[in-house]
Every structure is written in C-alpha cells, then in structure tokens.
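1. Provide a 3D model corresponding to the input given below.
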Amino acid sequence: MALQRQLTLPFALLLGIAYVVPGLVGHDPWKPNEAYSFGIIYNVWGGGDWVVPILAGEPFMEKPPLFYISAAYVATLFSSWLPLHDAARLASGIYMAATLVLVGLSARATWGEGRGLVAVMAFLGCIGLLVDSHLMYTDIALLAGFALSYYGLALSRTRPALAGLALGTGVGIGFMSKGLIAPGIMGCVAVMLPALFGAWRNRDHARCLAVALLAATPWLIIWPYALYHRSPELFMQWLWINNFGRYLGFAHLGAESEPWFYTRTLPWFAWPALPLALWSAWRLGREGLKRPELQLPVLAVIVMLAVLGASASAGTQYALPVLVPLSVLAAGGATLLPQRVAAALDWLCRALFGSLAMVLWWGWMEMMFRGHPPDWSWLARYLPMDFEPQFQLFAFAVAVALTSAWVLLLLRLREWEIRPLLSWTAGLTLVWGLVSTLWLPWLDSAKSYRGMFASMQRALPAYHGCLASRNLGEHERAMLEYMTGIVSVRHEVRPDARCDFTLLQDKARDRRVPPQGGWQLVWQGNRPGDNRERFSLFGRRSGETGKLIPVSGIRPE
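-> Below is the predicted model:
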C-alpha cells in the first residue's frame, strides 16, 4: 500500500490539533520565558510602543517586537472569550500550526509525495518541542521563520521565484523575532550550498537568492531604522549588546554556555527525530553527500549547531530550529526500519506511554476522591501539597476523549509502515494532553505569581504611593504590573526615589538584609512551588516620612 494512503491528512490534522491546542489556555504566564514576554505584550496591547519594547515601564531591547505585536493582536481578537494572557498565548499556537505545515512542505519538496506527513510526525514527537511550543515567547515565532526559510531553500531547485520569496520572508520573520541569528544561519546555509555542492551551483539557486534578498530587505531595514531614529542608544544596545554580545561574551544574557552543551542536550531534546535522521543518512547516504536531498538538511544542522555552540549563552530553547532539518531528514528513512525493530519499538512506546497515562489518571483520581494531592514524596519538591483540587468537567471530558482516541489508535497502528513513530508521537500527545487538562490547575498553582502578589497587595494600604523594588527580576516586574497594576520603581535605576514601601527579592537561603534607614518587614512570601526565591515587603517606620504607615506585623503569604 502506498505510504500516502496509509498516513492521511485528516489523521495528521487531528493529531496536530490534539498536540497543539491543550496547554495553550488555562494557566497564568509562567517563568522563565512567558512572564517577561507577556509583560511586553501587555504594554503593546494597552496602546504602548511598537518600536521600543517596554517591560514594566522600561525599554527591553533583547529582541525585536514581531512576536509581541502579533500576540497583542491575537489577544485583542480573543480577549472577550479568554483571559488576556490565554488569548495572547494563542499566537504561539498559530505560529506552531504554520511551522507544522512548513515542515511538511519542506519534506515533500525534498523527498516527494507522502513524506511530508512523516516529517510532521517526527517533528511533533521531539521531546524538546513539547513544552516550549505551548508557551508564549519569541522563539516560537523564530521557529516559524526558520521553517519558512528552510522551505524556501528546499524549493529553490524547482521553483526559484517562490522559493526566494519564502526564504527572504522567513529570514525576515526570524530577524524580527530574535535578531541577527536567523539571517546569519540561513544566509550561511544558502551561500555554502553552491560553494560545497555542484547540484546547487545553478541559475535557479542564484535567482532564488536574488529574490530572497529583495523579500528580506523590508524586514531587515524598516524596524532598525525606526529604532535608530527613535534612540541611537537603544539601537546600539539592541545591536551590539543583545546580538553581538551573545557571541562575544559581554551580554550576560541567559545561562552561560557550557562545553558540549548541545552535544549533551540534542540526544534527548531531538528524540526521535535525531536517531531517525541518522538512520536515514546511513541508509540513503552510502555514496556520501552526493544526493541533494541529504546535502541541505545535513548542512543546515551543522551550521545551526556551529552557530549555537559559538554563543556565550546557551539554552535548550535555542535548539528548536535544529528540529526542522532533522525532521525533514528523518522522513527519508522512517519507512526503512526492519519490521522486527519497528514492532519492538511500537510495543515499547505502548508500554511506556500507557504506564505514564495510568499514573496521571491515578494521581488525578486521588485528588478527586481524597480532596488533596497524592502523597508522592518526589512531587512535594516541586508542587504545593496543600493544593485544593476541584473537578472541572470540560478538562475531564477532553482527557477522556484523548485517552479513548489513543486506545482506538493502538488497535489500528499495524496498518502503518511508520507505526513506531506514530506510536511514540501519539503517546506523547496523550501524556501532554492529560497533564494539560487533569494536572494543569495544580501545576499553575505552583508556577503562578497571582496568589503571591494578591497576598502582598492585601498587605499594602489602599493609598500606598509608589512602590520601590530591589533585585526584582524582569519576570516578577512584568507580573506585578499585570496582576496588581503596580509598576515598581527600581532602586537600580532610580536609587534616589522616596517610596514608602520597598519590595525585595532574594534567595531563601540567604540572610535577609533589610533596606537601610528605618524600615520594618510588612510581608513576606513566595510562589507555592518555588522555595528558592523569597519576596519581602518593607515599609518605612512612621517617623521616617512623617506619615503613619499602617503596619500590623508580618503578613505571610
């Protein structure tokens, strides 16, 4: 039976919806990436600046504003039906849907009919994509830009004009999402292809690059020009510190890179696309890299990893674009697994995800029937054990539907040649769906700032004036503004500000050092699921300002 008849578009569409939609709504913005991203989105949504991203009243020049602007538009469209942060997060779902389509088109352009859906299954199955693809931050828009530009390169030998438009637009989207990394990587790949391989050394590829340059130019010029016209200082901060500084080591953005970080990360992050890609390269590349179908994805992976490895900062989310060429390469050999190996992997996937689903259902039933979370000691380190669960009919119905669909799929998996890949991706989708429905309220109670800041706000008088802050991170400042309407006055920026209250963030293990000059502790607290950070609210003693500040002792969260 032909491959495209076995793996149908309606089936892939349903599985894609089951993967993408759960987890997009139903929780507050989470640290580390969502909280500050939504802070900027919130400013744009409220009529703020489109040229200079603003976070809690201050310019935030790490990234260009495309994702923030698009998420603010989506939030405006859906905020009548959803909380604002959930409505904004739908933008990530839209970018993810576009990425899935582009991955499929890239594989189809590379391998021919029927392989596009295989690449989509390999892409969806990647462990590293699971959580990040459901959060609202710029790397999801960057991923879509990479997927579009990669599709342009895959198409360049057959339809150069359309390929150039896709390549240039994808580079522009990537640039407006996260800066120079997209033009740098895809520009290197596009130039190195004809330099290294004769199959790409032709007029069609040259025509594709010419069209791509024209298509990318507006994306690369308009916003930087507007930013420079607004503030040359902010332009240099964005260009020099937040782009070149990541590679030269003086930006201090994100976690510092460690030797062989991505070599250690990729085996689990890109599973199962990575082993399938290696299998494809081995089975199809016995003549070396003489086949154009192998040249593009292999070169793209090498260039991406080289650029990521050269950066002074590292993070798993930075490796998301690598999943695109790996998934396309995996589609070439996914059907070539020996039948015995395929059957064994299929049964391992069934056992693994069936067991995980049973654990998730068992934990949820304990919460429902006993009225409190299960007494599992390993969970107590991450989740609050005083959480009070409530039955949610819609979440329960979705979880039942996902579980039933997975069981029905197992009965028909033998009909597909790529059954181990489908078994893995469907099982991963089921587990994610159960976590995002049955367990989401408990997870959100641990990661949300809402309860903590509500407790702090109750400790403040109705007319408290300005609120100063010390060591308050960008995530916390964003959530403080969104959830309380308070924009803190940072001591690091305005040390001479005279506020009657100061919010201090520090490590729970450190000895608390109160501000100097007659302050007393009013409140202290932390997120229920984070025992490492501590927040302390100090109020001036009444003699310091001549005003009576109502302080009745510590108000713990």
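
2. Going by C-alpha atoms from here, please, whenever you check contacts or count neighbours.
-> OK.

3. any chance you could map the strands in the stretch 151-300 of the chain?
-> 255-256 (DSSP state E, counting those that start in this stretch).

4. quick one: the helices in the stretch 301-450 of the chain?
-> Applying DSSP state H, counting those that start in this stretch to the stretch 301-450 of the chain gives helices spanning 323-333, 339-370, 377-380, 393-410, 419-437, 440-447, 450-459.

5. Let's have the ones you listed in CSV, adding distance to Arg534.
-> Formatted as CSV, the helices of the stretch 301-450 of the chain follow (distance: least, Cα to Cα, whole Å):
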stretch, distance to Arg534
helix 323-333, 37
helix 339-370, 28
helix 377-380, 18
helix 393-410, 33
helix 419-437, 28
helix 440-447, 14
helix 450-459, 11
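
6. nearest to Ala210, of those?
-> Minimum separation from Ala210 across the helices of the stretch 301-450 of the chain (Cα to Cα) falls at helix 323-333, 22.9 Å.

7. Quick one: residues in contact with the closest one.
-> Residues outside helix 323-333 that contact it (Cα atoms under 8 Å, 6 or more residues apart in numbering): 103-104, 106-107, 110-111, 115-116, 118-120, 122-123, 126, 146-147, 150, 270, 273-281, 283-284, 294, 296-298, 300-301.

8. Most tightly packed of the helices of the stretch 301-450 of the chain?
-> The highest mean neighbour count among the helices of the stretch 301-450 of the chain, using mean count of other Cα atoms under 10 Å, belongs to helix 323-333: a mean of 29.

9. Next one: the residue nearest to Trp279 when sequence neighbours are not counted from Gly179, what distance?
-> Using Cα to Cα, 6 or more residues apart in numbering and skipping residues adjacent in sequence, the residue nearest Trp279 is Gly333, 6.5 Å away. To Gly179, Gly333 is 34 Å away according to Cα to Cα, to the nearest Å.

10. One more: Val120?
-> From Val120 to Gly179 the distance is 27 Å (Cα to Cα).

11. and this one, so I can compare the two:
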Amino acid sequence: MSRPASSLFLLAVLLFFFALGNHQLQGSTEARVAGIAMQMHLDNDWVTPRLFGEPFLEKPPLSLWLDAGAIRAFGGTPWAVRLASAFAGLFSVMLLYAMLRRFGRPEAVAWTAGILLATMASYWSNVRGVGEDALLALGVTMALLAFFQGQRHSSVGNALLFASGIAIATLSKGVLGLAMPGVVIFAYLSAETVMDKRLKLSDWLRPGLLTLLGLVPLMIWLALLYQRGGAHAVGEVLLTNSVGRFSGSFVEAGHYEPFYYYLAKLPEAFLPWNILVYLGLWHFRKSLMANRYLLFFTVWLLAQFVMLTLASSKRTVYLMSMTPAAAVIAAEYANVLFERLKAHIEAPTWLGVIARHRRGVVMSVLTVVIGSYPAAAQWALPHADRKLSFLPLTEQIQTLRASGQQVALFQANERVGGASVFYTQRVLEGLDTEAQLHEFLRASSSNVALMAGAHEPAAPLKVLKTMKVGRQAYYFVTL
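-> Below is the predicted model:
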C-alpha cells in the first residue's frame, strides 16, 4: 500500500471507528434496526426480519444479517451493531481512492476525494450509525465505479465488482438499490449516445447482463421468503415498500415532503465542502462534452438528485449515495484552485501570502475538520445520550421485571419496540387496543404497561413513573 493510501486508510479508520460504541442507540433508525437484528439473533431466523415480534419487510436483510452476526460474535452492544456501517464507509473511501487512481487521476486528487468523502458531515454521521444506508452507498459506489472503468477497459474483475455492487445495493434497499445506480447508467449512456451520434449496443447490454447476475442473491432470499410468507410477503418488499414509497401509495411509510425538499437541503447536503461541490459543478460545466470522466460524476450527482426529487418519500439520508460523486467534483475543483494559487506566489497581497503557504493552509484546514469529528464522537454524542438514549427506559423495564412485575408495551412505536428488544434481549408482550390494555392491567396488580403520549394518561390509569426520550414522554402505568 502506497504512503497516500496508508494515510487515507488510517484517517478513515480514525474517523469511522474511534469511540464507535461511546454512546447508546439514538434516533428511530438505530433503535429499530438494532432491535430487528437482536430478534433475528434470538430467534435464529435469518429469512424473515421481525420488529417486536411482527414481520418487518420494508427492506431486504443484508444489514440485519451483518448486525445479527456481529451481535453473535461480539455481544449485544451498540458498538457491535454499528460495525457493518463503519466498515462499509471505510471500504467506500478506499475503493474511491483506488478507482480514481485506475482512472489515471493523480495521487493528490484521489487522496483528496477520499478524505473529502470521509469528512462530509452527513456521510460521517450515517456511517457511524446503525442502518442500511452506508451499505447501500457502498453497493452503489462499487457498481458505478466498476461500470465507468468497464466502459474504458472491460475485464472480469470489473464485471465482478459491478455485480457485487448490485448485490450489496439490492440486498440493502431492494428496488431502490437497483434504481440508484440504474438511473445514472441510463443517463450517462444516453448522453454518450447523443454526443457520439451512434448507439453502442454492447455498452447497454453489458451492465444489463451483469445486473441480472448481481440480482441472484436477492432472488434467493425472496424465494426463501416466498416459502415462508407467500406472495404477500414478497410483494410487500418489492411493491409496497419500494414502489409505494416512490409513488406515495404507501401512506404508512411517512417522510412525505414537497418536491423542493432536497433543493432546500442543498446548503447542508455536503457540508463542510458544499462550496467546492457547487462551484466545481459550475466551473466544469463547459468541459463535460470533452471530458467523459467529469461528465460521469456530474451525471451521477444530477441523475440521482432528479430521481430522489421525483419520489414522494424524502429523507436527507437518501442523498448519501451521491456523496462519492460530490467528493470527486469537490476534489477536482480544489485541485484547480490549488494550481491557480501558484500564479500568485510573488504577489504582495494576502492572496500571495496564502499562495506561498498553500500547503500549510490546506493541512491546517484538514486538521481542524478531521479533528472535530473524533471530538464529537468522544464528547458530543455521549452528551446527547442524556436526552436521546433509550437505555434508561429499558433499564426501568429491567428493574420492574427483576422485582417480579410483568411489563407490556401499549401501542409501541418502532423506537421503543426496537430498543426494548435490543436492550432487554427479549420480546415483551404487546398490547394494541384499550381493551387489551385494561384486561392486562386487571389480570394482576403487579402488571405494568409502558405507553407513549402527549399527555399524562387519565384515570383509572395510575402513572407510576414518567420518562422522556427526546421530546417523547413515556408513562409506566397500572390500575
């Protein structure tokens, strides 16, 4: 491994793994996914993901398999269930560096793209969290970089890398994992066809055939799922939770935002390197016809942005698969600025001072940015546990159970349902209706129900204890 590659690897390890288990599960996604992975481990059922005892078929189970495997190997800790995402981020950064070098880009540009990707705030936070989005980004990155390299020099290695990327992306997010690289490939090949004024059928057939190969793992899991849950279960994965989210027909999914949602998020999408990304897109706009390399990464950004904008369900985390392309555009433009500074070395102005010390200035900026992330991991995120952690809530459940009381969850949301399974390592009884709630509480004076609400429950319910996670209040009640 070369010196730049080694330094990039070590910095990425520091950014993604330092203090990875220093805080508890926070937010709905971490609690939900960790809970599903814990139940998969407890039930030893690797086909049907379950949340709080019920089938949860919003997404294929690659991230859950990895998280459940980590629980089995290292124990049920937040650190264990974050490992898969952290490794996905590390692999994405190193793959981006390696492929840029294969594209013929200088070491400095490839290294810069890698470190800019690793230090994008949204990317860093998602890579260090429990979920499937880091794996989706890895799969999309593998597929698209292999596709572009295959356009230049087709090889068995590129074909396998492409198919592996499709497999990872689709096993992480289903149809979306196919659409995210697919829309870029379609747009890029269409642009090439128009610019070259001829259709190269082989360029279209190659990714299509390799995509079929990459879909084999997903098809195997769907076949097993069909044996367990029938056509309804398969349809829920492929149609309800994928097509339904895009069209808006799956109302329960939520996250519905106006079409301009992502436009409003652009000022924070690629922080702290936003200005380099957007100025780079503007600067390179006239050279795209002659530079297929820049064209490809521009299309990567724009095609995915348009597709996500057209979707009904919107979240900022969905922009994560665009970040490698953004990092490349930012790195290339940073290289342009760095070269321009050389012309001002002799200038007596402040620009000349910067030009003469340009390497020191760049290293100082990177040092401050890189250093801020371990500091946040060490101090800021654990501090947020005071308000966002589900651990105190589940510890109270454990305390009640240890004293001989039975605890059930009334209309448990995904957050508390997942967190309770993860931390207690058991599936508590669930109560869905008011009648079930009162029947459970009347059955024994030692029975306690946990319920969420905007207001304190009214009589005849008696509140034993009130706790808050974020803005949500939870009540331990009895009769």
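
12. Which residues are in contact with Arg115 of the first structure?
-> Counting by Cα under 8 Å, 6+ apart, Arg115 of the first structure has contacts 3-4, 104, 107-108, 331-332.

13. hmm, 6 Å instead?
-> Listed by Cα atoms under 6 Å, 6 or more residues apart in numbering, the contact partners of Arg115 of the first structure are 107-108, 331.

14. thinking again about what came up before, please list only the buried members of the contacts of helix 323-333 of the first structure.
-> Among the contacts of helix 323-333 of the first structure, those that count as buried by neighbour count (16 or more other Cα atoms under 10 Å) are 103-104, 106-107, 110-111, 115-116, 118-120, 122-123, 126, 146-147, 150, 270, 273-274, 276-281, 284, 294, 296-298, 300-301.

15. So which of those residues belong to helices?
-> Taking DSSP state H, the ones among these that sit in helices are 103-104, 106-107, 110-111, 115-116, 118-120, 122-123, 146-147, 150, 273-274, 276-281, 284, 294, 296-298, 300-301.

16. What is the aligned counterpart of Gly69 of the second structure in the first structure?
-> Aligned against the first structure by TM-score structural alignment, Gly69 of the second structure finds its counterpart in Tyr73.

17. burial count for its match?
-> 18 (other Cα atoms under 10 Å).

18. try Gly543 of the first structure
-> By other Cα under 10 Å, 10 other residues sit near Gly543 of the first structure.

19. Then Ile166 of the second structure?
-> So Ile166 of the second structure, with other Cα under 10 Å, has 35 neighbours.

20. Kindly report the same for Ala462 of the first structure.
-> That count, for Ala462 of the first structure with other Cα under 10 Å as the rule, works out to 8.

21. Distance check, it against Tyr482 of the first structure.
-> 18 Å.

22. cool, Trp361 of the first structure as well?
-> Taken as Cα to Cα, the span from Trp361 of the first structure to Tyr482 of the first structure is 34 Å.

23. again, but for Phe67 of the first structure
-> 18 Å.

24. Look at those two and report which has more neighbours.
-> More crowded of Phe67 of the first structure and Tyr482, by other Cα under 10 Å: Phe67, with 28 against 20.

25. Okay, and that one sits in which element?
-> Using DSSP states H and E, the element containing Phe67 of the first structure is helix 66-78.

26. how about the helices in the stretch 101-250 of the first structure?
-> With helices called from DSSP H, counting those that start in this stretch, the stretch 101-250 of the first structure shows them at 115-124, 129-132, 138-155, 160-178, 181-196, 203-230, 232-236, 245-248.

27. Distance to Phe535 of the first structure added to these, as a markdown table?
-> As requested, the helices of the stretch 101-250 of the first structure are exported to a markdown table (distance: least, Cα to Cα, whole Å):
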| stretch | distance to Phe535 of the first structure |
| --- | --- |
| helix 115-124 | 39 |
| helix 129-132 | 27 |
| helix 138-155 | 28 |
| helix 160-178 | 31 |
| helix 181-196 | 36 |
| helix 203-230 | 35 |
| helix 232-236 | 31 |
| helix 245-248 | 30 |
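
28. Of all the ones you listed, which one is nearest Met365 of the first structure?
-> The closest of these to Met365 of the first structure is helix 129-132. By Cα to Cα, the value is 24.0 Å.

29. In the second structure, what range does that closest one match?
-> Under TM-score structural alignment, the match for helix 129-132 of the first structure is residues 123-126.

30. For that stretch, give me the average deviation versus the first structure.
-> Stretch 123-126 of the second structure, aligned to the first structure and superposed, deviates on average by 1.8 Å (mean Cα distance after the TM-score superposition for the first structure).
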